[in-house]
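Asker: Sequence and predicted model, in that order:
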Amino acid sequence: MMNIPDDADARRAVTPVICYPTDSLPRPDMTVLQAAAAAAQGVERVVVAPRDAAAIRVPAGSVLRISALDGPQVGDLNLFAADNLDERFYSGKTRALHGTHVTTGDRLWSSFPYLRPMATIVADTLGWYGIDQFGGSVHDVIGTRCDPYTGRLLAGVDYHQCCHSNLTRALADAAQLPLAQAERHVHDVLNVFMCTGFTRDTGQYFMKASPVRPGDYIDLFAEIDLLAVLSACPGGDCSAEHSSDTAACYPLVMERRVPQAGDLDGWVPPAVNAYDRSHGR
């Protein structure tokens, strides 16, 4: 039986405290990075087929542009340090530092014990969306990725074109690893272009039709040498469902863009986190 305290309303009215104040967080020089990105030239282009994934290597100081091609489509992005798969995108820490959704000026942080910016968002053509009346926003770091295990749990069937499996296959090919070994490196994603939030009444994760249209893009400035792996989600624009062949799906594009000579003078890649790793011993 629920035991409601007499001061329940007062307890609910306590002012929240931000867990990780970011006043002292190192800030990128957005003026320099955005100018360099704006003048960058495309040198490599990879098309990610619907319900599949692909990989691209993006050296530090380059820009990764992810764009919609023929129709509304969301993508699930994994990032790795190009020479060390153990250093990978940490969606939970990125969420704790920047919020549930990211846009221009936010950074994508790597896993422990490295904890450094892997990429900085320097352009986002969906930045206008903001937060809608349902609490939804774009480019989330709260979801995981559609996967065959949850599909088996909830629907009792195996589906192999979900983002987890797509990422596993693409990483295995890019890193020349067996599937089982590659799968251990696949991690929670940046849901590019996906519009999501939490319901106010039940607190459940929701998705709705992405506002992305052909030509929209997000630019990620590579702070370190990156291996980027992107899945074109089987949910299409995620307006109805994912992990099936029902939704209309479209390709995505990953483009590596190189700034002009001299545009990044003075910029240096970030060092790994300086914590001594003694853990009190």
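Answerer: Yes, it's here.
Asker: drop to CA atoms for contacts and neighbour counts, all remaining ones
Answerer: OK.
Asker: How about residues contacting stretch 20-30?
Answerer: With Cα atoms under 8 Å, 6 or more residues apart in numbering as the test, stretch 20-30 has contacts from 96, 97, 105, 120, 122.
Asker: Looking at the residues you listed, which are in helices?
Answerer: 96, 97 (DSSP state H).
Asker: hmm, which two among the contacts of stretch 20-30 are most spread apart?
Answerer: Farthest pair in the contacts of stretch 20-30 (Cα to Cα) is 96 and 122. Separation: 19.8 Å.
Asker: Between those two, which is the more surrounded one?
Answerer: Per other Cα atoms under 10 Å, whichever of residue 96 and residue 122 has more neighbours is residue 122, with 25 against 15.
Asker: Endpoints of stretch 210-217, how far apart?
Answerer: Using Cα to Cα, to the nearest Å, one end of stretch 210-217 lies 13 Å from the other.
Asker: Buried residues of stretch 54-67, list them for me.
Answerer: 54-67 (16 or more other Cα atoms under 10 Å).
Asker: Endpoint to endpoint, it covers what distance?
Answerer: Using Cα to Cα, the end-to-end distance of stretch 54-67 comes out at 14 Å.
Asker: Report the distance from that stretch to the chain centre.
Answerer: How far stretch 54-67 lies from its chain's middle: 13 Å, per Cα atoms, centre = their mean, to the nearest Å.
Asker: who's in contact with it?
Answerer: 37, 40, 46-48, 82, 167, 170-171, 174, 214-231, 252-259, 264, 269.
Asker: Check stretch 221-231 too.
Answerer: By Cα under 8 Å, 6+ apart, stretch 221-231 touches 33, 37, 48, 51-64, 75-83, 117-122, 163, 166-167, 170-171, 269-270.
Asker: Let me see the ranges of the helices in the stretch 1-150 of the chain.
Answerer: 8-12, 30-39, 91-98, 148-155 (DSSP state H, counting those that start in this stretch).
Asker: ranking the ones you listed by burial, who's on top?
Answerer: The highest mean neighbour count among the helices of the stretch 1-150 of the chain, using mean count of other Cα atoms under 10 Å, belongs to helix 91-98: a mean of 20.
Asker: contact partners of that helix?
Answerer: The contact list for helix 91-98, computed with Cα under 8 Å, 6+ apart, reads 19-22, 101, 106-109, 141-142, 188-190.
Asker: and the comparison structure, right after this:
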Amino acid sequence: MKPQHPTFPEPDDAAARRAMSPVTCYPADCLPAVDLAALGAARDGWQRIAAVTVPPRDAGCFEVPAGHFFRISSIGGPQVGDLNLWSADLSERFYSGKTRALHGTHVSTGDRLWSSFPALRPMATITADTLDWYGFDADGLSVHDVIGTRCDPYTHNLLTGGQYHHCCHSNLTRALAAHRGLTLEQAETHVHDVLNVFMCTGFSRRTGQYLMKASPVRPGDYLEFLAEIDLLGALSACPGGDCSAEHSSDRASCHPLLVEVFRPAAPPRGWLAPEVSGYDRSHGARPDNPQ
């Protein structure tokens, strides 16, 4: 939180410093365009091959082959979900920070979810979003953020001293451990910052704090993706429900979420699985002085 009463006085040129024009850190115009028409056409004749219902205050895992689609749907009532994605061999994970830097604080149709270094490639592309009408509201909040980390028992303990085991971090840990036959300790090392599906969030202009409000999601709404590589996913139905008041709580009204996997009759027109980053990984070391 910014200090309400700064310790140091403003310099004489404070107004000029504040008036400097901002620039976009990572202009993404050079990224390959997403052919939404081809992705939409690939739905024709697709077949649902798997479905996972994620119970309230719990998580479930699912697998999606490259070139297939998956859809996260609201089915029982307003509910937020925390999504982790990995490559099928767990060597890559969703990189929320780089996704945020490339696409913005919130993502929607045509945006990609990027993987961690050294691969840094698209893991999934958002192909449909029934909440794309929401935009940014008068409070500066929007839907599907890549700014929140995930509710977790460590922060809960820090702030309250309590022991709460159905935070999204713990839900994802249990689900991954059960799905891949890992110990909880092994699984927890793979759990990472999430895409907050359906969550409505933003930052306070006054304090800079992370804000949330009731999600606009309703039964029938969905967020849909194309798997760019073979994926393992885990989705937690957040214990905060629609996150209108709190999370990490058994008091909120919570509902299940549905994950469906679809196999298209043919791969989307022109689609090719992405290559890993072309960076040579030398990190500036001289050939005669390797580091």
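Answerer: That came through fine. Keep in mind it's a predicted model, so treat the numbers as computed, not measured.
Asker: Residue 204 of the first structure -> the second structure?
Answerer: Per TM-score structural alignment, the equivalent position to residue 204 of the first structure in the second structure is residue 209.
Asker: Return the residue spatially closest to that match, with its sequence-adjacent residues excluded.
Answerer: Leaving aside its sequence neighbours, residue 209 of the second structure sits nearest to residue 203 (Cα to Cα, 6 or more residues apart in numbering; 5.4 Å).
Asker: Can you report how many residues lie near that neighbour?
Answerer: Applying other Cα under 10 Å, I find that residue 203 of the second structure has 16 neighbouring residues.
Asker: With residue 275 of the first structure instead?
Answerer: 10.
Asker: hang on, the earlier thing: now distance to residue 180 of the first structure too, for the helices of the stretch 1-150 of the first structure, in JSON lines please.
Answerer: Formatted as JSON lines, the helices of the stretch 1-150 of the first structure follow (distance: least, Cα to Cα, whole Å):
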{"stretch": "helix 8-12", "distance to residue 180 of the first structure": "46"}
{"stretch": "helix 30-39", "distance to residue 180 of the first structure": "37"}
{"stretch": "helix 91-98", "distance to residue 180 of the first structure": "22"}
{"stretch": "helix 148-155", "distance to residue 180 of the first structure": "14"}
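Asker: do you know which of those lies nearest residue 274 of the first structure?
Answerer: Comparing those against residue 274 of the first structure with Cα to Cα, the closest turns out to be helix 91-98 (16.6 Å).
Asker: By how much does that closest one deviate from the second structure on average?
Answerer: By mean Cα distance after the TM-score superposition for the first structure, the fitted helix 91-98 of the first structure averages 0.2 Å away from its aligned residues in the second structure.
Asker: Can you check which part of the second structure that helix sits on?
Answerer: Alignment note (TM-score structural alignment): helix 91-98 of the first structure is matched to residues 96-103 of the second structure.
Asker: Check stretch 230-247 of the first structure too.
Answerer: With TM-score structural alignment applied, stretch 230-247 of the first structure matches the range 235-252 in the second structure.
Asker: Please apply the same query to stretch 57-73 of the first structure.
Answerer: Using TM-score structural alignment, the residues of the second structure aligned to stretch 57-73 of the first structure are 63-79.
Asker: Pull the contacting residues for the spatially most central residue of the second structure.
Answerer: The second structure has residue 195 as the residue nearest its centroid, 1.4 Å off, counting by Cα atoms, centre = their mean. By Cα under 8 Å, 6+ apart, the contact list for residue 195 of the second structure reads 82, 83, 84, 96, 144, 145, 146.
Asker: What does the fifth one correspond to in the first structure?
Answerer: Which is residue 144 of the second structure. Correspondence of residue 144 of the second structure to the first structure, assessed by TM-score structural alignment: residue 139.
Asker: one step back: how far away is the match of residue 204 of the first structure from residue 202 of the second structure?
Answerer: Residue 209 of the second structure is 8 Å from residue 202 of the second structure, by Cα to Cα.
Asker: Looking at those two, which one has more neighbours?
Answerer: Using other Cα under 10 Å as the criterion, residue 209 of the second structure and residue 202 rank with residue 202 on top: 24 against 12.
Asker: tell me which element that one falls in.
Answerer: Residue 202 of the second structure is part of strand 195-203, with elements assigned from DSSP states H and E.
Asker: so how much does the following helix or strand past that strand differ from the first structure once superposed?
Answerer: Downstream of strand 195-203 of the second structure, the first helix or strand assigned by DSSP H and E is strand 210-213. When the first structure is overlaid, strand 210-213 of the second structure sits 0.3 Å from its aligned residues on average, using mean Cα distance after the TM-score superposition for the first structure.
Asker: Tell me the counterpart of residue 21 of the first structure in the second structure.
Answerer: Counting by TM-score structural alignment, residue 21 of the first structure corresponds to residue 27 in the second structure.
Asker: Quick one: neighbours of that match, just the number.
Answerer: Other residues near residue 27 of the second structure come to 11 when the count uses other Cα under 10 Å.
Asker: Okay, it and residue 103 of the second structure: tell me how far apart.
Answerer: Relative to residue 103 of the second structure, and taking Cα to Cα, residue 27 of the second structure is found at 9 Å.
Asker: With residue 269 of the second structure instead?
Answerer: In this view, residue 269 of the second structure and residue 103 of the second structure are 24 Å apart by Cα to Cα.
Asker: Which residues are in contact with the closest residue to residue 73 of the second structure other than its chain neighbours?
Answerer: Excluding the flanking residues, the one nearest residue 73 of the second structure by Cα to Cα, 6+ apart is residue 222, at 4.2 Å. By Cα under 8 Å, 6+ apart, the residues touching residue 222 of the second structure are 71, 72, 73, 74, 128, 129, 130, 131.
Asker: Arrange these in CSV, one row each, with distance to residue 214 of the second structure as further columns.
Answerer: Formatted as CSV, these follow (distance: Cα to Cα, whole Å):
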residue, distance to residue 214 of the second structure
71, 22
72, 18
73, 17
74, 14
128, 21
129, 18
130, 17
131, 14
